[in-house]
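Q: Pasting a predicted model and its sequence here:
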Amino acid sequence: MRVLLSTIGSRGEVQPMLALGLELARLGAEVRLCAPPDFRDLIGGFGLEFVPVGPEVSKAGAVRGAVPTLQERRDMIAGTVADQFEAVGAAAADCELLIGCGALQIAARSIAELRDIPYFYAAYAANTLPSEHLPPPPLGPGVDTTADNLTQWKQDADRWNALWAEPLNARRTALGLTPVTDVRDHIFTDHPWLAADPVLGPWPEPADSDLTRSESRPSAAELAGSGVGLADADPLPRDRQWGSGLDVWQPGAWMLRDQRPLAAEIERFLAAGEPPVYFGFGSMHMAPETGRAALDAARALGRRAVILRGWSGLNVRDDATDCLVIGDVDHQALFPRVAAVVHHGGAGTTTAVACAGVPHVVVPQRFDQYYWADRVASLGIGFAHAPGEVTAATLVSALEDALAPETVMRARELAPALRTDGATRAAQRILSLAPNGS
């Protein structure tokens, strides 16, 4: 079976798709992964076929806090849609199934429809899918955050249409496809997958709901094409076409199994003293002084520090032996060996910290990160840093709470309850849709 995986975004969007791709390949599928050009070496290094789409995302918005003008945003949107139809369309030419992951999969379902192949949409956080139980993630003006959740989601749909409907429908019309009236729900479908751990980030529906699928058996809609010709395949009642009526399947988080050892310099640092505090903000563009604040906070608590450079290029200009500044690292190998993790609250990082059984300090910046900060706090496995400036003083206060004995114990106790087989379950389900189940 030939499977196309497509995603637009930072490493947080790409790495889970890589994990799924490797599981599919292990089970005998042919896998092609379409992602921004930043990730050519990462994906190629694991032996999967890579197809670039769009510009390098690490260079987009490189100036912290930069806000595009209205015309710049329109140009970016038009360019993104054009790039996706060209790159993803070509990559799908000989594929039998398409998985789109992340909200910016504007073209993927249209391409699957054009090719007459099944399409699935996967999300990484429950609050990115419409539900009466959670508000949408903050994405700028257009949504009244004081309104009830369903009203906010309807306003969110209007915002999607205002931004994306015109360029998407222009392409669909040119290809002979019918225009869509609701861009967001067109992308998500009525039966999305939620690639998140069901304990750490559950889909917020009653456990006995027939709309929350936990079994591995594909639904009739999936077998009929899962998004292609959906109206004729196991349709949901009209009053359940969106919101809490989504037919969500939650296999667990898609975690990359990286067997490569930690770098020698990291091993030496870990062996030289007590477990350090790790500070990493991934693709977030943090203030230059954040690195120094992190080290000062660790020192104030008598701890050593490991600091990830990330897209901000954090550094401390300090040659002391109690701090190590590093590049990309395997979270699953490092996190069990640190005292606590201070991070931005991306879905993958949050899951890796939770699985390691160490406490978090979550410093959310955007999108689903506020949701993960709330989940960490509500589960008692860490502390949610307040929005705003990050200083040594705020980090010290947050770490004191996160390193409290009861929080450390709760983080350790929760770890065994989390699933680590989400990518395997999703890969098995995908292959069950192939002719003859192979």
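A: Everything's here; your move.

Q: going forward, measure contacts between C-alpha atoms and count neighbours the same way
A: Fine.

Q: tell me, how many neighbours does residue 116 end up with?
A: Other residues near residue 116 number 14, with proximity taken as other Cα atoms under 10 Å.

Q: Okay, the residue lying closest to residue 345 once chain neighbours are set aside and residue 396: tell me how far apart.
A: Of all residues not flanking residue 345 in the chain, residue 369 sits nearest, at 4.6 Å (Cα to Cα, 6 or more residues apart in numbering). In this view, residue 369 and residue 396 are 21 Å apart by Cα to Cα, to the nearest Å.

Q: What of residue 407?
A: Applying Cα to Cα to residue 407 and residue 396 gives a distance of 15 Å.

Q: same question, residue 255
A: Distance from residue 255 to residue 396, by Cα to Cα: 30 Å.

Q: Tell me which of those two has more neighbours.
A: Of the pair residue 255 and residue 396, residue 255 is the one with more neighbours under other Cα under 10 Å, namely 25 against 19.

Q: and that one, that's in a strand?
A: No: assessed with DSSP: H, G, I helix; E, B strand; the rest coil, residue 255 is coil; it does not lie in a strand.

Q: I figured it hits residue 423, correct?
A: Yes: Residue 255 is within contact range of residue 423, at 6.7 Å (criterion: Cα atoms under 8 Å).

Q: Mind listing the shared neighbours of the two?
A: 16, 19 (Cα atoms under 8 Å, 6 or more residues apart in numbering).

Q: Could I get the contacting residues of the residue lying closest to residue 331 once chain neighbours are set aside?
A: Leaving aside its sequence neighbours, residue 331 sits nearest to residue 352 (Cα to Cα, 6+ apart; 6.3 Å). With contacts defined as Cα under 8 Å, 6+ apart, residue 352 is in contact with 331, 332, 335.

Q: what's the helix or strand where the second one lies in contact with?
A: In other words, residue 332. Residue 332 belongs to helix 331-334 when assigned by DSSP states H and E. For helix 331-334, the surrounding residues in contact (Cα under 8 Å, 6+ apart) are 261, 262, 349, 352, 353, 356.

Q: ok, structure two:
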Amino acid sequence: MRILLTTYGSRGDVEPLAALGAALRALGADARVSAPGDEEFAALLARAGVPLFPAFAPVREWAKEMIRIRTKSAPDDIAALISSQAAIIVGRQYEVLSTAAEGCDAIVAFGLFPSCAAARLVAEKKGVRYMLGTFCPIWLPSARNRPHEYPGHPLPADVTDNRALWDFDIATKNALFGEAINGLRARLGLPPLDDVRAYVYGNPVLLACDPVLGPWQPSDLIEAVQTGAAILPDERPLPEALEAFLRDGAPPVYVGFGSIAVAKEAARVAVEAIRAHGRRVVIARGWAELVPIDDWDDCFAVGEVNQQALFRRVAVAMHHGGAGTTVAAARAGAPQVIVPQIGDQPYWARRIAELGIGAAHDGPKPTTASLAAVLEKALAPETQARANAVARLIRADGAEVAAKLLLETMDRVSV
């Protein structure tokens, strides 16, 4: 079977597809990935041995610009921005994916809703099978959780029934994305849709997240096939300079915000909070390009490194709460401090607190005092003990399980 895995997103969206693509290829499937062509993602997929078909544009600068605009805009203006960007993404991704999917039997789409919509349209026009994938249960309709709230479309304050709120979500997605999707459908000679969410989501959905960290309770609103998280094995050694720093003292606290372009001030707040506990610091530069705040020898800055190896050597992993970073730290047994910024990150912050394997900061902009208080909880011996216990429960075979389920499930997915 030839399968195209596609996303338009950051590293947290791309790396699981590299793992899933490698697992599919190990099972004899001809898997390929369409993802942003940023240099770091090209290297990642090359390491996994999975062919890359670049998306319509690199994502790093686009994402940073979108975050910059959103932080300075009113909700209604952000909603208009989302819709205008959706039209660009749907149209241009449709062109790219039409080529990438040539000869494929199935398309599995992850990431931004407009990109998934483009994948669904390509599958429809080519008459091939399609499935949506996601890395977090909160994106799926369920009576147990509320839908994500979009700028300019707040959930009704007087409605507490989650089913009713998910109906409201249909209207929201139609308002934000309907014009872009139906506009392209008209140009392709296809009839308009009344419910773009149902079209893009389909049924069933592949939920590629760990069932301990992000458990899925069966819902009569949608069928989800859950596996463990798709983790790409990483055998790369840590840089020698980092190894020397780690050997030279007590385990440090890791600080990194991944693909989130947080303010440079975040480094100062984090370092001061960590120093208040007498701990050393490893700062991951990330897309925010964080750097040490001074030349003290208790801080070490790193670029892209093997997180799987590094997290086994730290006292705490302090991060933004991306799904990939959360599962990497949990699997390594590293207590966590999550400072959630956007999307599903508040969910992962809540989950690590509920599991007792870390602490969640209340809000995206900590002060030195507020972050130091949260870090104190993560450094507690009982948190480390609980993190060690939960680490043993995290699935290590999520990519293989997902690949097998995907091949089996595709047999019953309608074209």
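A: Arrived safely. No experiment lies behind these values; they were computed from the predicted model shown.

Q: Now the equivalent of the residue nearest to residue 331 of structure 1 over in structure 2: which helix or strand?
A: In structure 2, residue 352 of structure 1 lines up with residue 328, judged by TM-score structural alignment. Following DSSP H and E, one finds residue 328 of structure 2 within helix 323-332.

Q: how close does that helix sit to structure 1?
A: Superposed on structure 1, helix 323-332 of structure 2 shows a mean distance to its aligned partners of 0.9 Å (mean Cα distance after the TM-score superposition for structure 1).

Q: By how much does the helix or strand that that helix is followed by deviate from structure 1 on average?
A: With elements assigned by DSSP H and E, the helix or strand that comes after helix 323-332 of structure 2 is strand 336-338. Strand 336-338 of structure 2, aligned to structure 1 and superposed, deviates on average by 0.7 Å (mean Cα distance after the TM-score superposition for structure 1).

Q: next one: strand 336-338 of structure 2 to chain centre, how far?
A: 16 Å (Cα atoms, centre = their mean, to the nearest Å).

Q: Which secondary structure elements does it sit against?
A: Packing partners of strand 336-338 of structure 2 (3 or more Cα pairs under 8 Å, 6 or more residues apart in numbering; DSSP states H and E): strand 316-319, helix 323-332, helix 345-355, strand 358-360, helix 368-378.

Q: could those be laid out in CSV, adding distance to residue 95 of structure 2?
A: As requested, these are exported to CSV (distance: least, Cα to Cα, whole Å):
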stretch, distance to residue 95 of structure 2
strand 316-319, 36
helix 323-332, 29
helix 345-355, 31
strand 358-360, 41
helix 368-378, 45
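
Q: between these, which gets nearest to residue 245 of structure 2?
A: Set against residue 245 of structure 2 and scored by Cα to Cα, those come closest in strand 316-319, at 15.9 Å.

Q: Now do that closest one: which range of structure 1 does it align onto?
A: By TM-score structural alignment, strand 316-319 of structure 2 lines up with residues 340-343 in structure 1.

Q: To what extent does that stretch diverge from structure 2 after superposition?
A: Stretch 340-343 of structure 1 sits 0.7 Å off on average (mean Cα distance after the TM-score superposition for structure 1).

Q: The helices and strands packed on strand 336-338 of structure 2: which one's closest to residue 138 of structure 2?
A: helix 345-355 (7.6 Å).

Q: quick one, what contacts residue 199 of structure 1?
A: Shown here is residue 199 of structure 1, whose contacts under the criterion Cα under 8 Å, 6+ apart are 417, 418.

Q: Now do the strands in the stretch 101-250 of structure 2.
A: Ranges of strands within the stretch 101-250 of structure 2 are 106-109, 129-134, 205-208, 224-227, based on DSSP state E, counting those that start in this stretch.

Q: from the chain's centre, how far out does the second one sit?
A: Think strand 129-134 of structure 2. Relative to the chain's own centre, strand 129-134 of structure 2 is displaced by 16 Å; criterion: Cα atoms, centre = their mean.

Q: Need the residues that contact it.
A: Outside strand 129-134 of structure 2, the residues touching it (Cα under 8 Å, 6+ apart) are 105-111, 116, 120, 123, 200-209, 410, 413-415.

Q: ok so, going back, can I get the contacts of helix 331-334 of structure 1 in JSON lines including distance to residue 182 of structure 1?
A: Formatted as JSON lines, the contacts of helix 331-334 of structure 1 follow (distance: Cα to Cα, whole Å):
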{"residue": "261", "distance to residue 182 of structure 1": "46"}
{"residue": "262", "distance to residue 182 of structure 1": "46"}
{"residue": "349", "distance to residue 182 of structure 1": "32"}
{"residue": "352", "distance to residue 182 of structure 1": "34"}
{"residue": "353", "distance to residue 182 of structure 1": "36"}
{"residue": "356", "distance to residue 182 of structure 1": "40"}
